[in-house]
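Student: When you get a sec, could you give me coordinates for this:
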Amino acid sequence: MIAVSGVAGSGKTTLGRALAKELRLPLLDLDTLTVPLLDQLHGTLFGDHWLAPAHAPAVRPARYSVLRATASEVVATAGGAVLVAPFTAELTGGRAWTDLLDAVAPAELRMVNLRGSAKLFARRRAERSEPRDQHRADTGPAASPAVPHLSINARLTPGQQRFRVLRALGRRTPLDLDSPVFARSFDAVLFDLDGVLADSTASVLRSWDQFADEMSLPAAVVESNHGRPARPLVQRLLPADQVDDGLRRIEDIEAADVLSIEPVPGAGDFISRLPDGRRAVVTSGTRRIATARLAAAGIAAPPVLVSADDVRCGKPDPEPYVSAAARLGVAPARCLVVEDAPAGVEAARAAGCGVIGVLGTVEPSDLSGADLLVDGLDRLRVDHTPAGLRLAAVDQPAAAGG
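Tutor: A predicted model of the protein is given here:
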């Protein structure tokens, strides 16, 4: 049993639908269950809109009573469901939370909470132009939930959100154990940073949103640039005499936005088991940004770190990976690269390296050039053999149900 919560504009319905489809569970959306009836009553029982604060003491409990009763019936007949609602009172704990747990018993409830800035949610509400949004009271920033929950950044795409929820539920992507990469030996492993070691996708998107806003540029300009250096993008967006200032500004923003960064599952353990002479980080960001993100993820920077400051041509050019191999004193063909972006996979392939694609940033089809796809580095280990480093699969528990 999954509950998806978040304020209006957080994208909870989109995520709920995606999860329900993936898990083949009924979807119970608070708005779908209650809004059509309430809209019909507007003008008869309700002189002003039913979302008006004056009606909150009666309307809110009634709406959630409908959701709980329907959820209880669905659990009894279908075994589970995906619930979608703000769950504002439930997230604070207390009676509202226990009432929800009782309604879905004996199913175990997993609460997912979409988090983001009030500015982002306000912009989304304005873009969707739902009439009822005009009647919502401004309650200020949402408080952090007091109940057990999985926090998902609302700035991520629906696909990125769905991936993280399913992974947290234990629904792991099967490994291709027949991949030739398991039969090869390597002298070193070269890691991309963002999306491979540090789950920094939301931070990157937030940073470029802020940059776009400050520079009066179109929103969401970074999506097609993931895994590539910032300079070419800034050069396309700004006049030539503003490029250097723009690069300094985006570096400042990205280096400061690290509070929400976490390690990708298994990343810290995987890289720490490799000696310094067998590992390197190769990133399209600057050294300053890379060290800030590694520190936020709790991963020590290795002695060999190739950044945008160290190369003339960034990914998808092979130079960054060729440079890392040279600094380690090994041949690129004896290196295994771990990447999450098409540009990085292309760069690694051009350098002659083996490639692991880490899911979670782009669709699996976008990483088709990789030798193997994984949904986290906790799925793999590296064994030290006389012939070199050998990749091996780590047994995982069976995928969880809905």
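Student: alpha carbons only for contacts and neighbour counts from here, please
Tutor: Fine.
Student: Who are the contact partners of Tyr321?
Tutor: By Cα atoms under 8 Å, 6 or more residues apart in numbering, Tyr321 lies in contact with Leu190, Val282, Pro332, Ala347, Ala348, Ala351.
Student: where's it, which helix or strand?
Tutor: Element membership for Tyr321, per DSSP states H and E: helix 319-328.
Student: Now show me the structure for the sequence below, then we'll compare the two:
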Amino acid sequence: MVQTETPSRASIMIGGKAFRAVLFDMDGVVTDTARLHLAAWHRLFQDLTERGDVGNVELNDDDYRQYIDGKDRGRGLMSYLDSRRVVVPPGTPDDSPNAITIRNLLRRKNTYFLDELDRNGVEVIAPTVRWIQQLRSMGVRTAVVSASKNARFVLDRAGLTNYFDARVDGIDTATLGLSGKPDPDTYIEAARRLSMSPSECVVVEDATAGIRAGRSGGFGLCVGLGPTENFAALTESGADVAVSDVSQIDYLQP
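Tutor: Prediction:
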């Protein structure tokens, strides 16, 4: 990853406006790891349900998109548990491994995700990667903004670390005391690292939480990415345009 002090003057035109940087979510936008996260969350809540620890907390895909997708691990867990009116104690480092605490559940979810990653590897979303390559060849700056604390590991596994001028991830969120998505802090930090104003940047997101972050942060354009059945939720959350493939974004080089 390269971070420089001198901002590029290159830009692209979308909808008659010039943008000098494109900020990408990672899971589900650059890498096809959203499905691995979903599988890990399914496994966690299925385990809890089968053990009878907290009642029936089986997770479906709609629940995942509404309460968890795009948020940091802790915020997503609490959001979903709150929706099911389930109260779980925060826990301490001295808890036994089998104790039902927020701390242990987050640890177990991460273990399940890494298991999925080991079994399935990291697949990239080819149209997005091709567009990133095109943007960089034109001199347009790029950044990745992820809620995941595993972001660097995933990008390394995918061979994409050097595709971005800046990365803001879950470790940065914790270290810098940033609020995660749907708050705009992480995207604003990425723009700052690129020496850009939010109005000069495009945000590309597949999660409604990320779209809300881009909209509330004053970013110049918010692109929602996903299947057509998700378009309504993305546009209702503030996406200026929704596409199923980034190649559908109509842009020009000035």
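Student: Spatially nearest residue to Ala18 of the second structure (excluding sequence neighbours)?
Tutor: Of all residues not flanking Ala18 of the second structure in the chain, Ile12 sits nearest, at 5.5 Å (Cα to Cα, 6 or more residues apart in numbering).
Student: ok, the one you found to Gly170 of the second structure distance?
Tutor: Separation of Ile12 of the second structure from Gly170 of the second structure (Cα to Cα, to the nearest Å): 29 Å.
Student: Just want to know which of the two has more residues nearby.
Tutor: Gly170 (22 against 19; other Cα atoms under 10 Å).
Student: Show me what that one lines up with in the first structure.
Tutor: When the first structure is aligned by TM-score structural alignment, Gly170 of the second structure is paired with Ala308.
Student: shouldn't Asp276 of the first structure be in contact with Pro302?
Tutor: Yes: taking contacts as Cα atoms under 8 Å, Asp276 of the first structure lies within contact range of Pro302: 6.3 Å.
Student: circling back to that earlier point, CSV for the contacts of Tyr321 of the first structure, including distance to Arg288 of the first structure and neighbour count?
Tutor: Below are the contacts of Tyr321 of the first structure laid out as CSV (distance: Cα to Cα, whole Å; neighbours: other Cα atoms under 10 Å):
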residue, distance to Arg288 of the first structure, neighbour count
Leu190, 19, 29
Val282, 13, 27
Pro332, 26, 27
Ala347, 22, 24
Ala348, 23, 32
Ala351, 25, 21
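Student: From those, pick the one nearest Ser65 of the first structure.
Tutor: Val282 (52.9 Å; Cα to Cα).
Student: circling back to that earlier point, between Asp276 and Pro302 of the first structure, which is the more surrounded one?
Tutor: Neighbour count, other Cα under 10 Å: between Asp276 of the first structure and Pro302, Pro302 has more, with 18 against 15.
Student: Read off where the longest helix along the first structure ends up in the second structure.
Tutor: When the first structure is scanned for its longest helix (criterion: DSSP state H), the result is helix 56-78. Aligned by TM-score structural alignment, helix 56-78 of the first structure falls on no residue of the second structure.
Student: Flag every buried residue along that helix.
Tutor: Across helix 56-78 of the first structure, burial judged by 16 or more other Cα atoms under 10 Å covers Val59, Arg63, Tyr64, Ser65, Leu67, Arg68, Thr70, Ala71, Ser72, Val74, Val75.
Student: In CSV: these, plus distance to Asp366 of the first structure.
Tutor: Shown next, in CSV, are those (distance: Cα to Cα, whole Å):
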residue, distance to Asp366 of the first structure
Val59, 46
Arg63, 42
Tyr64, 41
Ser65, 44
Leu67, 39
Arg68, 40
Thr70, 40
Ala71, 38
Ser72, 41
Val74, 37
Val75, 37
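Student: picking that back up, just the ones in strands from the contacts of Tyr321 of the first structure, please.
Tutor: Of the contacts of Tyr321 of the first structure, the ones assigned to strands by DSSP state E are Leu190, Val282.
Student: Quick one: map Arg334 of the first structure onto the second structure.
Tutor: In the second structure, Arg334 of the first structure lands on Glu200 (TM-score structural alignment).
Student: Tell me how many other residues crowd the nearest residue to its match once chain neighbours are set aside.
Tutor: Spatial nearest neighbour of Glu200 of the second structure, chain neighbours left out: Phe19 (4.8 Å); criterion: Cα to Cα, 6+ apart. Phe19 of the second structure has 23 neighbours, counted by other Cα under 10 Å.
Student: what does Thr13 of the first structure give?
Tutor: Neighbours of Thr13 of the first structure using other Cα under 10 Å come to 23.
Student: Please identify the helix or strand for it.
Tutor: helix 12-23.
Student: What are the buried residues along that helix?
Tutor: Lys12, Thr13, Leu15, Gly16, Arg17, Ala18, Leu19, Ala20, Leu23.
Student: thinking again about what came up before, which residues are in contact with the helix or strand following the longest helix of the first structure?
Tutor: Per DSSP H and E, the first helix or strand lying C-terminal to helix 56-78 of the first structure is strand 82-84. Residues from elsewhere that reach strand 82-84 of the first structure, judged by Cα under 8 Å, 6+ apart: 1-5, 12-13, 16, 19-20, 25-30, 71.
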